[in-house]
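Colleague: Next comes the sequence, and after it the predicted model I'd like to discuss.
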Amino acid sequence: MERLTPAEIAGGAVGLIVGLLIAFLIKGIAFELISDFGRAGTYIAIVLYLIVAIFAAYLGARIGAKIRIVPLPRSVGGAVGGGSPKVVDTSTIVDGRIVEIVESGFLEGELIVPRFVLRELQAISDSVDPLKRTRGRRGFDVLSRLQELSAVEISERDFSDMAPGNVDARLVRLAQELGAKLVTNDYNLNRVAHVEGVAVLNVNELANAVKPVVLPGEELHVAVIREGKEFHQGVGYLEDGTMIVVEHGRRLIGVETDVIVTSVLQTVAGRMIFARPKREGVAS
């Protein structure tokens, strides 16, 4: 059985009270209609009372489930800080960079990990693929670290009325119910959440935003480590993982050299820098 949200509990309580009031107000009319039934009429009245009260409570709970409750900011002296709650998906946990973000203080508020995300993470950990299995187990290590750094709640909401395996839709619905932001690295989930009006925190976008700006004409020092797609190209990487494609750099593989930036390409996957050797004669 799913755990009810605060909105559903509040809605059900209000609905029950309203239902009892309605039953009380119509009891006079009801008793007149069933007075001819004697003792049986009393039982009928009790049953009607219960039906009206239960229906009103159910209706109140359903209405409450549709209402988005935005949590009030917590006081500065609270345990979690003033941030809004964040629903964390599997891709973010497996990625692991969220630990450094929480440690740096850029991400505040309660972190909510749904039970169905834990099941997905467990399935990855049990995979026959060694790489997936390693990533899944690392995800549980990341969760343990997050529990040490921040308040992490395991949400029992499972949304059994939704199609099995539809984790993305469940994440969006949970974020809507809690008035929470969604933390994800998944491009498709990011788009769906935006369409549904859910605020998204994308770790990849944050990583790209804090990378130093590189402009054409700037000089960089890079180690060319492998060949590129084109015949004369060499490839190297900056410390932050940004790929640098060095034109005429194929013969520089295994060498650290100075390059001049010629252009910068920004894609959904990240940033790519194109450059040429500062000393053209080296590549000849």
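Modeller: Sure thing, it's come through.

Colleague: drop to CA atoms for contacts and neighbour counts, all remaining ones
Modeller: Fine.

Colleague: who are the neighbours in contact with the residue nearest to E227 when sequence neighbours are not counted?
Modeller: Counting by Cα to Cα, 6 or more residues apart in numbering, the nearest residue to E227 once its immediate chain neighbours are dropped is G234, at 4.4 Å. G234 makes contact with 224-228, 245-253, according to Cα atoms under 8 Å, 6 or more residues apart in numbering.

Colleague: just curious, which of those is nearest to S84?
Modeller: Nearest to S84 among the contacts of G234: V245, at 40.9 Å, using Cα to Cα.

Colleague: and the helix or strand the closest one falls within, how far from the chain's centre?
Modeller: V245 belongs to strand 243-246 when assigned by DSSP states H and E. In terms of Cα atoms, centre = their mean, to the nearest Å, the centre of strand 243-246 is set 32 Å apart from its chain centre.

Colleague: After that strand, which helix or strand is next?
Modeller: According to DSSP H and E, the helix or strand after strand 243-246 is strand 255-267.

Colleague: Second structure for comparison follows:
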Amino acid sequence: MLFRRERIFILDFFTLADGRIANLLQFGLINGKFLLADPSTWQGKAEAEDKASGDVSHLVKRAEDSVSKIKKIKGIKVKTLKGLNDPKSLVAIAKQHKATVLTTDPELKQSLTNLPVILLNELYEALKPAYLPGSEVMVKVLKKGKTADEGIGYIEGGIKVVINGGAKYLGKDIWVVVIGSLDTSVGRLIFAQPKYTEIQ
């Protein structure tokens, strides 16, 4: 378990609307009491922050789905509070309850300098598999690469895998062995080769 039991966490609207938070909590990595933004404030918050799209019903629906899932998770207590969508009120509530804020907003994290804040994206990055050389992973070869024998596939998290000698497995799920990786501006890139070689 990453955190001791019965810690208090605050989830703002956009963290709930992100959808990933419910999946994360289902693993049991974080337990305790969760203070959620009052549902009556969601529509207004979404409209204020997402003026360009106009229709924000999909965000509200995702937040509702997240809350429904979170309430069913063993070891988690849920309470809704008004004020969590206003930064000043959020700070006051967090200090009052000595709570940790879970958010998807990097700017909010920067502004809460005197409070414990966990950025959801950073947490997901930390939990990603390392895929060190020698690691084995199943991947579906979706297309050919830049060279004639390369195959391209993707694994969990949208990580691109370049498979040396993978072109002949196009459309198939195969086990590959990682031979290296590269962090690029658009994410991690994995280099691999098939674990097994077809007998001609």
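Modeller: Noted; the coordinates are in hand. Small disclaimer: the values here were computed from a predicted structure and weren't measured.

Colleague: so what number do they get for TM-score?
Modeller: With the length set by TM-score structural alignment, normalised by the length of structure 2, the two chains reach a TM-score of 0.66; 184 aligned residues with a Cα RMSD of 3.8 Å.

Colleague: picking up where we left off before, V268 of structure 1: which of the contacts of G234 of structure 1 is nearest?
Modeller: V245 (17.6 Å).

Colleague: For that closest one, what is the corresponding residue in structure 2?
Modeller: Alignment note (TM-score structural alignment): V245 of structure 1 maps to V161 of structure 2.

Colleague: Can you name the residues that contact that match?
Modeller: So V161 of structure 2 contacts 152-155, 189-192 (Cα under 8 Å, 6+ apart).

Colleague: which among the residues you listed end up buried?
Modeller: Those of the contacts of V161 of structure 2 that meet the buried threshold are 152-154, 189-192, by 16 or more other Cα atoms under 10 Å.

Colleague: Strands - which of those land there?
Modeller: 152-154, 189-192 (DSSP state E).

Colleague: can you put those in CSV and add distance to I8 of structure 2?
Modeller: Listed next are these as CSV, based on distance: Cα to Cα, whole Å:
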residue, distance to I8 of structure 2
I152, 43
G153, 40
Y154, 36
L189, 37
I190, 38
F191, 41
A192, 42
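
Colleague: tell me which of the residues you listed is nearest to G54 of structure 2?
Modeller: Y154 (33.2 Å).

Colleague: With adjacent residues omitted, what lies nearest to that closest one?
Modeller: Spatial nearest neighbour of Y154 of structure 2, chain neighbours left out: K160 (4.6 Å); criterion: Cα to Cα, 6+ apart.

Colleague: again, but for L36 of structure 2
Modeller: Sequence neighbours aside, T80 is the residue nearest to L36 of structure 2 in space, at 4.6 Å (criterion: Cα to Cα, 6+ apart).

Colleague: Please, which helix or strand holds the one you found?
Modeller: Going by DSSP H and E, T80 of structure 2 is in strand 76-81.

Colleague: any residues touching that strand, and which ones?
Modeller: Against strand 76-81 of structure 2 from outside (Cα under 8 Å, 6+ apart): 31-39, 70-71.

Colleague: Would you list the buried entries among those residues?
Modeller: Looking at the contacts of strand 76-81 of structure 2 with 16+ other Cα under 10 Å, the buried ones turn out to be 31-39, 70.

Colleague: between those, which is nearest E107 of structure 2?
Modeller: Among those, and counting by Cα to Cα, the member closest to E107 of structure 2 is A37, at 18.4 Å.

Colleague: Structure 1: which residue goes with that closest one?
Modeller: So, by TM-score structural alignment, A37 of structure 2 is matched to P114.

Colleague: What residue, apart from its backbone neighbours, is nearest its match spatially?
Modeller: Leaving aside its sequence neighbours, P114 of structure 1 sits nearest to S155 (Cα to Cα, 6+ apart; 4.4 Å).

Colleague: what does that neighbour align to in structure 2?
Modeller: Using TM-score structural alignment, the equivalent of S155 of structure 1 in structure 2 is L81.

Colleague: burial measure for its match, as a count.
Modeller: 15 (other Cα atoms under 10 Å).

Colleague: That one and F13 of structure 2, how far apart?
Modeller: L81 of structure 2 sits at a distance of 11 Å from F13 of structure 2 (criterion: Cα to Cα, to the nearest Å).

Colleague: list residues touching both of those two?
Modeller: Common neighbours of L81 of structure 2 and F13 (Cα under 8 Å, 6+ apart) are 36-37.

Colleague: What segments of structure 1 are strands?
Modeller: Going by DSSP E, structure 1 shows strands at 86-88, 111-114, 152-155, 181-184, 200-202, 219-227, 234-237, 243-246, 255-267, 270-277.

Colleague: Let's have these in TSV, adding distance to A53 of structure 1.
Modeller: Formatted as TSV, the strands of structure 1 follow (distance: least, Cα to Cα, whole Å):
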stretch	distance to A53 of structure 1
strand 86-88	35
strand 111-114	32
strand 152-155	29
strand 181-184	36
strand 200-202	40
strand 219-227	73
strand 234-237	67
strand 243-246	65
strand 255-267	57
strand 270-277	57
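
Colleague: Quick check: which of those is nearest to V47 of structure 1?
Modeller: strand 152-155 (36.4 Å).

Colleague: Mean per-residue distance, that closest one versus structure 2.
Modeller: When structure 2 is superposed, strand 152-155 of structure 1 averages 2.1 Å from its matched positions, counting by mean Cα distance after the TM-score superposition for structure 1.

Colleague: Please verify my assumption that A65 of structure 1 contacts E8.
Modeller: Yes. Taking contacts as Cα atoms under 8 Å, A65 of structure 1 lies within contact range of E8: 5.1 Å.

Colleague: which position in structure 1 aligns with S68 of structure 2?
Modeller: S68 of structure 2 maps onto S144 in structure 1, by TM-score structural alignment.

Colleague: Leaving out the residues flanking it, which one is nearest to K128 of structure 2?
Modeller: G157 (7.9 Å).

Colleague: Cool, thanks, signing off.
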